[in-house]
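Enquirer: Predicted model follows, preceded by the sequence.
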Amino acid sequence: GLIKALLEENYKPHVELAMRDPCLFGDYRTAMEDSEPRLYEDIQDYDAAKALFQEILEEYNESNTPMNLVLFDDALEHLTRIHRVIRMDQGHALLVGVGGSGKQSLCKLASFTAGCEVFEIQLSRGYNESSFRDDLKVLYNKLGIENKKVVFLFTDQHVAEEGFLELINNMLTSGMVPALYADDEKEAILSGIRDEAVKAGTPHAREMIWGYFVQKCSNNLHVVLAMSPVGDALRTRCRNFPGLVNNANIDWFFPWPEQALYAVASVFISPENQLIPDEHRSAVVSHIVMVHQAVGSYSKLFLQRLRRNNYVTPKNYLDFVNSYLKLLESQDKYILSQ
């Protein structure tokens, strides 16, 4: 291709190194040591990245709700991308993929790797824009008062009102939501942060102190949006709220490749499962992958002939594998009871 030709013309001794696949760069080799600054370096290959993230995942599971993640190559690339964005000042991301493709899980692991706290809203009956603003006040207190680096994970399931996205748009473009605080709340913040701001060299003027607070919040804030491309909702939202596209790094989650399907099935149908003889294990894994891929192929025919979409998602695949294992166990018990 053109890139290879240019490399051979200008950097001939380094062509092989530059064209090496995969191209994985990150600063997560020392993520568990809490040492700053971290070294942004070439991770070399998928095996090295997997070993690093596997160790980080085990650490995460000890202090959080455990996640049973299979770190196949595609997932490692997404983790590396999301982590890189979060490590940048004012780095925001838009993760686009169908439901169940791992956007939220990978975001949480990448945030933990980057040393950031994850903040999510909890929807309840009657949750409206006023409730959302109250939650945002809690978030901004973490950012500006407690000086915490926070990833605000916001999914399309959280859009109880389209007006929420106007506030998100402001957060992405300016780092602050206009008129978020009442006058008395604003005064309390100014009083609490004035000494710190002056010590940092900020003039005593009220507007300057507030500007210091806003800048501090902006530097500590990372908005990660997890959205589905299904239907027209995302297209409409990006048109109405351009900050979602202009101020965020977009990462597309495409259907899992065959390597990912095999990796996931092999983990679930592991040698520890005594119900499947070792000589049949690989055949069972291959069959599960084939069935999932066949459903995807027939779904395309379904769309062509009946004009109806049937979405085949990674969550469907995980449910399929789990259903097979449950059925295998129940049938084994039934046979033994006869």
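Expert: Looks like it came in fine.
Enquirer: Could you use CA atoms for every contact and neighbour count after this?
Expert: Will do.
Enquirer: Show the contacting residues for R81.
Expert: Each residue near R81 by C-alpha atoms under 8 Å, 6 or more residues apart in numbering is listed here: D251.
Enquirer: Show me how far stretch 135-142 is from its chain's centre.
Expert: Averaged C-alpha coordinates place stretch 135-142 at 21 Å from its chain's average position (C-alpha atoms, centre = their mean, to the nearest Å).
Enquirer: Enumerate residues external to that stretch that contact any of its residues.
Expert: With contacts defined as C-alpha under 8 Å, 6+ apart, stretch 135-142 is touched by F119, I121, K148, V150, L180, Y181, C217.
Enquirer: So which bits of it are buried?
Expert: Neighbour counts over stretch 135-142 (16 or more other C-alpha atoms under 10 Å) mark D135, L136, L139, Y140, K142 as buried.
Enquirer: sorry, back to before: okay, and which of the contacts of stretch 135-142 map to strands?
Expert: F119, V150 (DSSP state E).
Enquirer: Now the buried members of the contacts of stretch 135-142.
Expert: With neighbours counted using 16+ other C-alpha under 10 Å, these contain these buried positions: F119, K148, V150, L180, C217.
Enquirer: before we move on, the earlier item: so which of the contacts of stretch 135-142 belong to helices?
Expert: Where the contacts of stretch 135-142 overlap with helices, as defined by DSSP state H, the overlap consists of C217.
Enquirer: could the contacts of stretch 135-142 go into TSV alongside distance to Q331?
Expert: Conversion of the contacts of stretch 135-142 to TSV gives the following (distance: C-alpha to C-alpha, whole Å):
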residue	distance to Q331
F119	43
I121	42
K148	52
V150	47
L180	58
Y181	60
C217	56
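Enquirer: Distance of the one residue sitting closest to the centre of the chain relative to T173?
Expert: Within the chain, one residue has its C-alpha closest to the average C-alpha position: by C-alpha atoms, centre = their mean, that is C107, at 2.6 Å. With the distance defined as C-alpha to C-alpha, to the nearest Å, C107 ends up 21 Å from T173.
Enquirer: alright, now check it against this:
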Amino acid sequence: MNTGSRGTPMKVVFFNQIIGHIVRVCRALRSDRGNVLMVGVGGSGKDTTIKLATYVSGYRLFTINTRSVYTVTNLLEDIKLIYRRAGMEGRGTVFQFNDTNIKDEIFLDHINNILMGGMVETYFNREELEEAGNSIITIYRRENPRQSCEGRQLIDFFLSRARRHMHIALLFSPIGERFRARALAFPGLVAGCTIDWFHAWPRDALMACAERVLQEPSPLAPVLTNPAICAACVNVVADVHLYVDRMCTTYARITRRTNHTTPRTFFHFLNACKIIYGRKFAELTEIAHRMDTGVRRLQEARESIAFLKTELAAAEEDLKEANYLAEQVLQRVLQETETAAGAKSRVEVLKQRCEEIVQSMEKDREEAQDKLVAAEPALKEAEEALNTIKVGDIATVRKLQKPPNLIMRIMDCVNILFYRPMVPIQADPEKPESFAPSWGESIRFLSNQNFLTMLINYPKHILTEEMMDLLEPYTSAPDYNPRSARKTCGNVAGLLQWTLAIMKYFFVSKVVVPLQDSLKKSEQLLQRAQGQLTEVESELDEKTVVLNKVQAEHEVAMKRKQKLKDEADLCIRRMDTANQLIEGLSGEATRWRETSRYHKQEIVLLTGNAITLAFFLTYMGGFNQTARSSALKYCTRLLHKYGVPQSERLDCVKALAPPTTVSRIE
């Protein structure tokens, strides 16, 4: 049944009484136009019985939903729908109608008419009846092959078929005056139905249901895996329910107040047992767990102190070693820093020295350049003077038998500049104030075809101070000047200008040469200084690399030292925290153990306590204090009788209500 159903699966416990009801209802439904009136209090099994009986009979169950707005019109439409299904499909259809579906007493009037006469033709109009008759014409011909298929015959066949396959199941409660009044007002409810009366469940039925419900998954289920405990609990809940049934009768006779207990109340009682057990179990378990956790933490704190002491001693040894290593590395860092600083200082000194040499060289170079620039006009003048001399002029002078004395003196100066042989120094017979000329050597020199070229390409580096001393007597003569030479010698006067220019160049270069020598020495010094600077810089780089490496080692050593120090400090803090925890909670450990032991014992007693509390909460609301006390004593005796653990003195109010509510009530 559950397999073919799309709704919530049914949970059914079969016992003899419910099986008898199912058999009786099935027999009533299977009879021709059979209807059934099921009378019983809520939760007695009427709904389950009609569903099972319908399923066993192979019929289809039809129910109505009156939770929303449901009027007579809606009821009539549902009745027409049921008749269509029953008449057209030819399948048994059971119309379940509960007393809770009665929104208006007119509903019962229509139900009564159907039960008394079964006449439903008035619910359909002509077109609906014809449509229904035409829909089953094939079935009619198969069942009545020799009869005609006229319209009225089809309609009668449809109505007969619908009445035959439609069954009504009325589910009413006998409590109150309404059932009696309705039975008198609508006699068809009794006369047109087979009545099945649902009486109170017997003890075996209660026990079967209790065993099934209590063993469903819940915090209580593991406790009931013990067969003895399970049997004891089942006996207790069944007996207390029957006791309350009897007590309701006695209480009504004494106080004139009526209380009712139904099987539904019994199921509420069972579910309350599971819920209360689950909540109390979680509450007690949580408290016991907290107490155990506190005790365990204290024990762990005591054990951790010894471990932390060992760990702290090891950390202090490691820290001592790390301090020593860090100090060693620091000394190396200081040493390498000092070495690198010395190399850096030497580099700075050499750099400064090189800069000074470069500055001195620049100064000498500028001064020499200035002097050379000053000598350039003399050289240019000598070149211009030579350019005035032609080859013919040289030939003319060479042919002179007795050249002017000035020309011979000019040639003597040229011979001196070229290191040519000279006659011994003696006075000139023709001009006593002058030296005797070496004209013969001059003629030979003038005869050289490359004479002018040699003058133009004169090697100025052969000039010496001795040459200047030898030339001085010649050049200091009053007539040894360009003007006198042009007047006496013509174009050959250029030789005089050339000798004067060469002498001027010598005296200028005399100042430049020391500067150039100094410049060369400075360049050599600079080269040596730069070489030393390169060596010292290379040494500085090596020292810097070593210093960086040592500094990195020092940084690693300091980090390790700091890490070990932090670990030691953390260990000390943990020890302090553990000591404070132990000192502050030393008196609480015993109380926590006792509290945990008490709550664990309460968990053992929780089975009986949950039954008592659920019994009090479910059944005792409608009774006075005397009846409640008597019922609770009876429940306690039953728990003791069947061996279900329970607390000796259980206050139901304090156990169920919060302390604030209890204090407000008191």
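Expert: Looks like it arrived, so ask away. Since we're looking at a predicted model, the values are computed, not measured.
Enquirer: TM-score of the superposition?
Expert: Here the superposed chains carry a TM-score of 0.78, computed using TM-score structural alignment, normalised by the length of structure 1; 279 aligned residues with a C-alpha RMSD of 1.8 Å.
Enquirer: The residue nearest to the centre of structure 1 and D89 of structure 1: what is the separation?
Expert: Taking C-alpha to C-alpha, one finds C107 of structure 1 at 17 Å from D89 of structure 1.
Enquirer: Over to N247 of structure 1?
Expert: The spacing between N247 of structure 1 and D89 of structure 1, counted by C-alpha to C-alpha, is 12 Å.
Enquirer: secondary structure element for I195 of structure 2?
Expert: Remark: I195 of structure 2 resides in strand 194-197, with elements defined by DSSP states H and E.
Enquirer: all strands for structure 2, in order.
Expert: Ranges of strands within structure 2 are 36-39, 60-62, 93-98, 166-172, 194-197, based on DSSP E.
Enquirer: how far out from the middle of the chain is stretch 281-298 of structure 2?
Expert: Chain-centre distance of stretch 281-298 of structure 2: 33 Å, with C-alpha atoms, centre = their mean.
Enquirer: Sorry, wrong one. I was asking about stretch 291-311 of structure 2.
Expert: Counting by C-alpha atoms, centre = their mean, stretch 291-311 of structure 2 comes out at 34 Å from the chain centroid.
Enquirer: likewise stretch 495-508 of structure 2?
Expert: Between the mean C-alpha location of stretch 495-508 of structure 2 and the chain-wide mean there is a distance of 97 Å, by C-alpha atoms, centre = their mean.
Enquirer: Repeat that for stretch 189-206 of structure 1.
Expert: Relative to the chain's own centre, stretch 189-206 of structure 1 is displaced by 35 Å; criterion: C-alpha atoms, centre = their mean.
Enquirer: Could you do stretch 520-539 of structure 2 as well?
Expert: Between the mean C-alpha location of stretch 520-539 of structure 2 and the chain-wide mean there is a distance of 63 Å, by C-alpha atoms, centre = their mean.
Enquirer: which part of structure 1 lines up with that stretch?
Expert: Under TM-score structural alignment, stretch 520-539 of structure 2 has no counterpart anywhere in structure 1.
Enquirer: same thing with stretch 296-308 of structure 2?
Expert: Matched against structure 1 by TM-score structural alignment, stretch 296-308 of structure 2 finds no partner residues.
Enquirer: coming back round to it: of all the strands of structure 2, which lies closest to K351 of structure 2?
Expert: Each of the strands of structure 2 has some distance to K351 of structure 2 by C-alpha to C-alpha; the shortest is strand 60-62, at 114.0 Å.
Enquirer: and the closest one, what does it pack onto?
Expert: Strand 60-62 of structure 2 sits against helix 46-57, strand 93-98, with contacts defined as 3 or more C-alpha pairs under 8 Å, 6 or more residues apart in numbering; DSSP states H and E.
Enquirer: residues in structure 1 aligned with it?
Expert: The counterpart of strand 60-62 of structure 2 in structure 1, counting by TM-score structural alignment, spans residues 117-119.
Enquirer: do stretch 11-22 of structure 2 as well
Expert: Residues 68-79 of structure 1 are where stretch 11-22 of structure 2 aligns, taking TM-score structural alignment as the criterion.
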